[in-house]
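K.L.:
make a model of this:
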Amino acid sequence: MSESAYYQIYCDESCISDRYHVIGGLILNRKHESAIIEKIKTFRSSTNMSKELKWTKVKNQKREQYVQFVDIGSQLFLDDVAHFHALVIDSHQYDHKKYSAGNAETTFYKMMYQFVLHRFGKYLKVGDRFSLFLDQRSTSYSLSDFKTIMNRGLVKRYGLPQNPLRDVVPLNSKEHDLIQMADVFMGAIGFRVNGKELAANACSAKLALCAHIEMNLKIRSLAHPIEEHGFSSWHFRFRK
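P.N.:
Prediction:
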């Protein structure tokens, strides 16, 4: 009998002021987490990057440091130690009144449900469990209700005999490196899908970082749907 796994999933959202929103996250076996955190700690020490790492802070002055940061993530994906997945949503298709009784927060958690169910649920085998860590947000939506609904969906879709989701934990992204890593990869996807490289004043460091990620992971373009084993981007379509 194979040993059951306990996964950690770290999720966030990006590009919320743009047409195409991005929800993304990292998944890793909990037994690998300490080693990954140590890698990032060493990177921070060697580059003097002690503050929050995020896509909006990618500037020409810190270009090489962010290249090193995404190299850590890319190697984790290629080595099958951690994976990154993203969901791209066209905000012009949002209809909060139709789908969520006019509540934008309900729409967000419905999107998060779809993301976790389809991108991360496929990892689970009988006996596996996971914790879901979300960036803190001001919301009246019940995380306890979300956990219950999420478990029902996972059990039904994958035929699991138990509730695999054990915790839904809000975290301050400024204090958690794995949410920050997810943010940078999400930001790169959002930069491409929103066509920001076409702007006359496009940040050259962000352009270079997108190209570097694409080269490392052998991806034609972050703007298109991606279905690699350790790195994917799913472009969501609402039912008409």
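K.L.:
alpha carbons only for contacts and neighbour counts from here, please
P.N.:
Will do.
K.L.:
how near is residue 240 to residue 110?
P.N.:
17 Å (C-alpha to C-alpha, to the nearest Å).
K.L.:
the more surrounded of those two?
P.N.:
residue 110 (16 against 4; other C-alpha atoms under 10 Å).
K.L.:
could you confirm the more buried one falls within a strand?
P.N.:
No: under DSSP: H, G, I helix; E, B strand; the rest coil, residue 110 sits outside any strand and is assigned helix.
K.L.:
residues in contact with it?
P.N.:
Going by C-alpha atoms under 8 Å, 6 or more residues apart in numbering, residue 110 touches no other residue.
K.L.:
hmm, residue 13 and residue 183 touching each other?
P.N.:
Yes: counting by C-alpha atoms under 8 Å, residue 183 touches residue 13, with 7.4 Å between them.
K.L.:
compare those two and say which is more crowded by neighbours.
P.N.:
Taking other C-alpha under 10 Å, residue 183 and residue 13 do not tie; residue 183 has more neighbours (28 against 22).
K.L.:
tell me if I am right that that one is in a strand.
P.N.:
No: assessed with three-state DSSP, residue 183 is helix; it does not lie in a strand.
K.L.:
relative to residue 5, how far out is it?
P.N.:
Counting by C-alpha to C-alpha - residue 183 and residue 5 are separated by 25 Å.
K.L.:
ok, residue 119 next?
P.N.:
17 Å.
K.L.:
and for residue 219?
P.N.:
29 Å.
K.L.:
if we can go back for a sec, overlap in contacts of residue 183 and residue 13?
P.N.:
residue 24.
K.L.:
for the protein, just list every one of the helices.
P.N.:
With DSSP state H as the criterion, the chain has helices at 33-47, 63-78, 96-100, 104-115, 143-158, 177-193, 204-217.
K.L.:
please give the structure of this sequence too, so both can be compared:
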Amino acid sequence: MSTTRLFNVYCDESCHLQHDGVPVMAWGAVYCQATETRAIAQAVRALKTQHGLSPAFEVKWTKVSPAKAAFYLALVDMFLADHRLRFRGLVVPDKGVLDHDRFDQSHDDWYYKMYYTMLRPIFCAPHRYRIYLDVKDTRGGPKTRKLHEVLANSLYDFDRKCIERVQQVRSHESELLPIADILIGALTYSNRGLASNSAKRAIVARLGERLGSTALTRTSTFATTKFNILLWQSREALG
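P.N.:
This is a model prediction of the structure:
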């Protein structure tokens, strides 16, 4: 019988609004056993210090710049080398193809479906999971409760023994949530074909060198566990 373990799952999203003018959207999660969280957080803070940054420095994709490229590359290398950490992502290459009316759903309905689709491969009985989301806006509380309901019901986890909690945290309160932000940022940057920021290009290149040249732009194989993504396609695109 498998020993039950508790996992912390740190989730973020990028360009998730329907009409923000950006074609690509992405969801992602960095996860590890809960017992490893503190040690990994300490390692991230130590890495900041090594690069002359305050332990409280806020790590964000929007702040990636040539001046701090060495730190961000070192953080990516840390993720890649640490067997305790894994990433699961979902990319929608063109949200312009979405037709919610046809499927009798709202954008919010679809949003929760995509979150479930992104997270589902992470869950494995009999383990337990605590999911942490980045604070986005004032709607966060209801959205968090709704996501917990959707995940639990989809897994027939009506007593919430598998999905123990879904709660918001601020990115500066967690060292693992920003890692998810960086990896999701690299996903969207690569799939949008952007190249104006040399530091961001370097991060995308580093991931490609270590994971494979198409790791950020193609659906991963089922056996890929370190960095696994799904490139979502509409029914029309699938034929």
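K.L.:
ok, which of the helices of structure 1 comes nearest residue 137 of structure 1?
P.N.:
Of all those, the one in closest proximity to residue 137 of structure 1, counting by C-alpha to C-alpha, is helix 104-115 (9.9 Å).
K.L.:
so for the closest one, what gets flagged as buried?
P.N.:
105, 106, 107, 109, 110, 111, 112, 113, 114, 115 (16 or more other C-alpha atoms under 10 Å).
K.L.:
now, the most widely separated pair of these?
P.N.:
So, those by C-alpha to C-alpha: farthest apart are 105 and 115, at 15.2 Å.
K.L.:
would you mind finding the match for residue 89 of structure 2 in structure 1?
P.N.:
Correspondence of residue 89 of structure 2 to structure 1, assessed by TM-score structural alignment: residue 86.
K.L.:
what's the answer for residue 49 of structure 2, then?
P.N.:
Using TM-score structural alignment, residue 49 of structure 2 lines up with residue 45 in structure 1.
K.L.:
cool, and residue 118 of structure 2?
P.N.:
Residue 118 of structure 2 maps onto residue 115 in structure 1, by TM-score structural alignment.
K.L.:
what sits against the nearest residue to its match once chain neighbours are set aside?
P.N.:
Distances taken as C-alpha to C-alpha, 6 or more residues apart in numbering place residue 87 nearest to residue 115 of structure 1, at 6.4 Å, with adjacent residues excluded. In this structure, residue 87 of structure 1 makes contact with 22, 23, 24, 115, 233, 234, 235, 236, judged by C-alpha under 8 Å, 6+ apart.
K.L.:
against residue 192 of structure 1, how distant is the second one?
P.N.:
Read that as residue 23 of structure 1. Taking C-alpha to C-alpha, one finds residue 23 of structure 1 at 14 Å from residue 192 of structure 1.
K.L.:
neighbour count winner among these two?
P.N.:
Ranked by neighbour count (other C-alpha under 10 Å), residue 23 of structure 1 and residue 192 place residue 23 first, with 26 against 19.
K.L.:
what's that one aligned with over in structure 2?
P.N.:
Using TM-score structural alignment, residue 23 of structure 1 pairs with residue 27 in structure 2.
K.L.:
surely that match and residue 116 touch.
P.N.:
No: using C-alpha under 8 Å as the test, residue 27 of structure 2 is too far from residue 116 to be in contact (10.3 Å).
K.L.:
run through the residues that contact the residue nearest the centre of structure 2.
P.N.:
Centroid-nearest residue in structure 2: residue 28, 1.8 Å away (criterion: C-alpha atoms, centre = their mean). Applying C-alpha under 8 Å, 6+ apart, we find residue 28 of structure 2 in contact with 11, 12, 13, 87, 88, 89, 90, 118, 180, 181, 183, 184.
K.L.:
report how many residues lie close to the second one.
P.N.:
Close neighbours of residue 12 of structure 2, defined as other C-alpha under 10 Å, add up to 26.
K.L.:
contacts for stretch 131-150 of structure 1, please.
P.N.:
Residues contacting stretch 131-150 of structure 1 (C-alpha under 8 Å, 6+ apart): 6-12, 105-106, 109, 113, 117, 165-173, 179.
K.L.:
apply 6 Å and report the result again.
P.N.:
Applying C-alpha atoms under 6 Å, 6 or more residues apart in numbering, the contact partners of stretch 131-150 of structure 1 are 8-12, 165-173.
K.L.:
repeat for stretch 209-225 of structure 2
P.N.:
187, 228, 229, 230, 231.
K.L.:
tell me the residue in structure 1 aligned with the fourth one.
P.N.:
Translated: residue 230 of structure 2. Per TM-score structural alignment, residue 230 of structure 2 is aligned with residue 234.
K.L.:
not including adjacent chain positions, what is the nearest residue to that match?
P.N.:
Nearest one to residue 234 of structure 1, counting by C-alpha to C-alpha, 6+ apart, is residue 87 at 4.8 Å.
K.L.:
same question for residue 106 of structure 2.
P.N.:
Per C-alpha to C-alpha, 6+ apart, closest to residue 106 of structure 2 is residue 100, 5.9 Å.
K.L.:
and the gap between the nearest residue to residue 27 of structure 1 once chain neighbours are set aside and residue 79 of structure 1?
P.N.:
Nearest residue to residue 27 of structure 1, sequence neighbours excluded (C-alpha to C-alpha, 6+ apart): residue 9, at 4.5 Å. To residue 79 of structure 1, residue 9 of structure 1 is 18 Å away according to C-alpha to C-alpha.
K.L.:
before we move on, what about residue 193 of structure 1?
P.N.:
27 Å.
K.L.:
neighbour-wise, which of the two wins?
P.N.:
residue 193 (23 against 11).
K.L.:
quick one: map that one onto structure 2.
P.N.:
Residue 193 of structure 1 maps onto residue 191 in structure 2, by TM-score structural alignment.
K.L.:
what residues are up against that match?
P.N.:
No contacts exist for residue 191 of structure 2 under C-alpha under 6 Å, 6+ apart.
K.L.:
residue with max distance from the center of structure 2?
P.N.:
residue 1 (30.3 Å).
K.L.:
sorry, back to before: output the buried residues of helix 104-115 of structure 1 as TSV; include the columns distance to residue 149 of structure 1.
P.N.:
Output for these, formatted as TSV (distance: C-alpha to C-alpha, whole Å):
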residue	distance to residue 149 of structure 1
105	15
106	12
107	14
109	10
110	10
111	13
112	11
113	8
114	11
115	13
